[in-house]
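heads up, no residue letters with this:
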């Protein structure tokens, strides 16, 4: 059974100086010996969710954790360490010994940290993917009683009244931030952006009338849409989704977004880059088997998540493609002045 511990809050933003000055994590010498790896796990494993409660990453992680426990033969103690667009949790995991006893349950954001100047941490250089669970999609949502009944209504109002619409975001590199950058670049919109710590707090803020609109993973928004609390004005995709049949694809009204698509958030589990191979093998095998559970597969389907369950080199290639697509999309949209080229990130068509 998963042990729930007190959620750990963190400052919403960390300065690059703090992030860059954090200790550099473990190395091979701090990892487990061959004998220790054979007995792994001998104690509780900490699962660090880089976003707050109630969001897509939190929900998927906490659903998968008990299934992984059964395969591992150990206990996963899950906790939320949100803040700085997920960089607080990522840095924390990186700073722990590379022994497989601290895992990062994360989303796509670390792929963008470097070009946005948020953190020097990066999935491809600082972590090993245990598994990429699945890819989901983003939806633009408002309250059910909102004056905006279509995406066109929202866009037109924003263009005619710059800064009047309060758009909730999850910080730089989060879904609302990236989506807002695309909207501004292509349509000339301007929102008053207010940051929160992930999908859960964003949904609460929208319910509480603190914000006018936001962008959520469809998996996090769907329950509110089905309960009649939210309207989903569009999905950021080039075709409608079976999980959100009433929400049109953004390209139906604005075909200029086709060049950015397909694109969407993902969830995965990551270990420190220096974690011993023997422990990585056990983690990979356990999480792969856990995701084959039929009820878990149904859960992902109901949430509108495309199951991937990939690891090893396939997962690395997926991360590389996602990073190339996302970073160049932000750069081309004018959301960052730092070119991905500075970090040797090629365009997808140049790989």
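Structure received. Because the structure is a prediction, the values reported are computed rather than measured.

contacts, neighbours, all on C-alpha from now
Will do.

residue 20 reaches residue 120, doesn't it?
Yes. Counting by C-alpha atoms under 8 Å, a contact exists between residue 20 and residue 120, whose distance comes to 6.2 Å.

neighbour count: those two, which is higher?
Each of residue 20 and residue 120 has its neighbours counted (other C-alpha atoms under 10 Å); residue 120 has more, 19 against 15.

quick one: that one and residue 113 touch, right?
Yes. Because the distance of 6.7 Å satisfies C-alpha under 8 Å, residue 120 is recorded as touching residue 113.

please report the distance of residue 80 from residue 25.
The span separating residue 80 from residue 25 equals 20 Å under the rule C-alpha to C-alpha, to the nearest Å.

give me the more crowded residue out of these two.
Here residue 80 and residue 25 are set side by side on neighbour count (other C-alpha under 10 Å), and the busier one is residue 80, at 22 against 18.

and the strands in the chain?
In the chain, the segments counted as strands under DSSP state E are 3-4, 45-49, 76-80, 102-106, 127-135, 138-143, 166-169, 192-195, 213-217, 230-235, 266-272, 306-310.

ranking the ones you listed by burial, who's on top?
Highest mean neighbour count of the strands of the chain: strand 213-217, a mean of 29 (counted as mean count of other C-alpha atoms under 10 Å).

pick out the residue nearest the middle of the protein.
The residue at the geometric middle of the chain, judged as the C-alpha nearest the mean C-alpha position with C-alpha atoms, centre = their mean, is residue 107 (2.5 Å).

second one coming, line it up with the first:
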């Protein structure tokens, strides 16, 4: 099952990474009794400064203390996060290479990005938290409300540039929702994650984007960005008076609640005792009160799920997200082809 050949488009995007991975690797198989007895590599599938990066780098030092091993964190962005996912998948199944990821791999098969996904090729060590997304513009934007933005996008197709993090990224999925239900049409430009998207919006390279609240909040509080709505079925305490999008457009309620999540994953064939050791460490690390407060201040609902609960969460997210894209006409292949059921089935 392991180490299947990827689609050619991902191979072309990620060939340098694969070449490096093939030159080395850890030959020590994971052993629950002695694990960990060396540094652990943490691979963040998005660029610096985004929600996944911020949360992962905040949690890693706490997990180090619990596991008794140093954690070397690296950003390996590209191909909608698939470059980092493939890198982790290609390493030995010993627990010494962790994927700090968001929800994106759940969408890879239906979008034709990669043959990998969380459900079949990885297993969760921990689902850290459920995030929420916000539609954001720069503070000097002409759009004061969500209605202003939607009305303009309806009347002037492709006039506005929406920054995305590539196929399967948060803005892509949210944009598909808006297009399907509100008849909006944006000119899209891809960037490598929340951090580069925020920089692009600051530099007026784009007119609008969708960011995790955890990535957007500091810019909103500093007065650089304006959040027009949160993509949720109720307002969030962390975003104050920012309206829930379903309060403005009730037709979107069928997709909600929905949003990104952050988690820690290992390849599916990692020994069970190693996974349990990692899960114990990350579970204890997330009980840190300061970390909990950090998540809540970023508009992230702390989950701290492991084992069967974590797996069920991942499967439900995949069902919701893939069928949302399918219904919006954004998938390359139907979720049915991958035996992904609708949530209500």
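Arrived safely. On a predicted model such as this, the values are computed, not experimentally measured, just so you know.

now what about the TM-score between them?
After superposition, the two chains reach a TM-score (TM-score structural alignment, normalised by the length of the second structure) of 0.93; 333 aligned residues with a C-alpha RMSD of 2.0 Å.

on that earlier part again, okay, the corresponding residue of the second structure for the residue nearest to the centre of the first structure and residue 84 of the second structure: tell me how far apart.
Following TM-score structural alignment, the counterpart assigned to residue 107 of the first structure within the second structure is residue 102. In this structure, residue 102 of the second structure and residue 84 of the second structure are separated by 11 Å, where distance is defined by C-alpha to C-alpha.

residue 186 of the second structure too?
Distance, residue 186 of the second structure to residue 84 of the second structure, by C-alpha to C-alpha: 28 Å.

what's the first-to-last distance across stretch 142-154 of the first structure?
Span of stretch 142-154 of the first structure from end to end, C-alpha to C-alpha: 9 Å.

report the buried residues of that stretch.
Residues of stretch 142-154 of the first structure classed as buried under the neighbour-count rule (16 or more other C-alpha atoms under 10 Å) are 142-144, 148, 150-151, 154.

that stretch aligns to what range in the second structure?
Matched against the second structure by TM-score structural alignment, stretch 142-154 of the first structure falls on residues 137-149.

which residues sit against the matching stretch?
201-202, 204, 207-209, 223-229, 248 (C-alpha atoms under 8 Å, 6 or more residues apart in numbering).

for the counterpart of residue 282 of the second structure in the first structure, grab the count of nearby residues.
Aligned counterpart of residue 282 of the second structure in the first structure: residue 287 (TM-score structural alignment). Look at residue 287 of the first structure: counted by other C-alpha under 10 Å, it has 26 neighbours.

what sits against residue 287 of the first structure?
For residue 287 of the first structure, the residues meeting the contact criterion (C-alpha under 8 Å, 6+ apart) are 68, 71, 130-131.

can you do 7 Å?
With contact set as C-alpha atoms under 7 Å, 6 or more residues apart in numbering, residue 287 of the first structure has these partners: 68, 131.

do you know how far it is from residue 197 of the first structure?
Applying C-alpha to C-alpha to residue 287 of the first structure and residue 197 of the first structure gives a distance of 26 Å.

right, and residue 219 of the second structure touches residue 226 too?
No. At 8.3 Å, residue 219 of the second structure and residue 226 do not qualify as touching, with contact defined as C-alpha atoms under 7 Å.

what is the equivalent residue in the first structure for residue 222 of the second structure?
Matched across to the first structure, residue 222 of the second structure falls on residue 227, judged by TM-score structural alignment.

do you know how far residue 151 of the second structure is from residue 178 of the second structure?
The gap separating residue 151 of the second structure from residue 178 of the second structure is 12 Å, by C-alpha to C-alpha.

correction: residue 165 of the second structure
Using C-alpha to C-alpha, residue 165 of the second structure is found at 16 Å from residue 178 of the second structure.

neighbour-wise, which of the two wins?
For residue 165 of the second structure against residue 178, the residue with the higher neighbour count under other C-alpha under 10 Å is residue 165, and the figures read 27 against 18.
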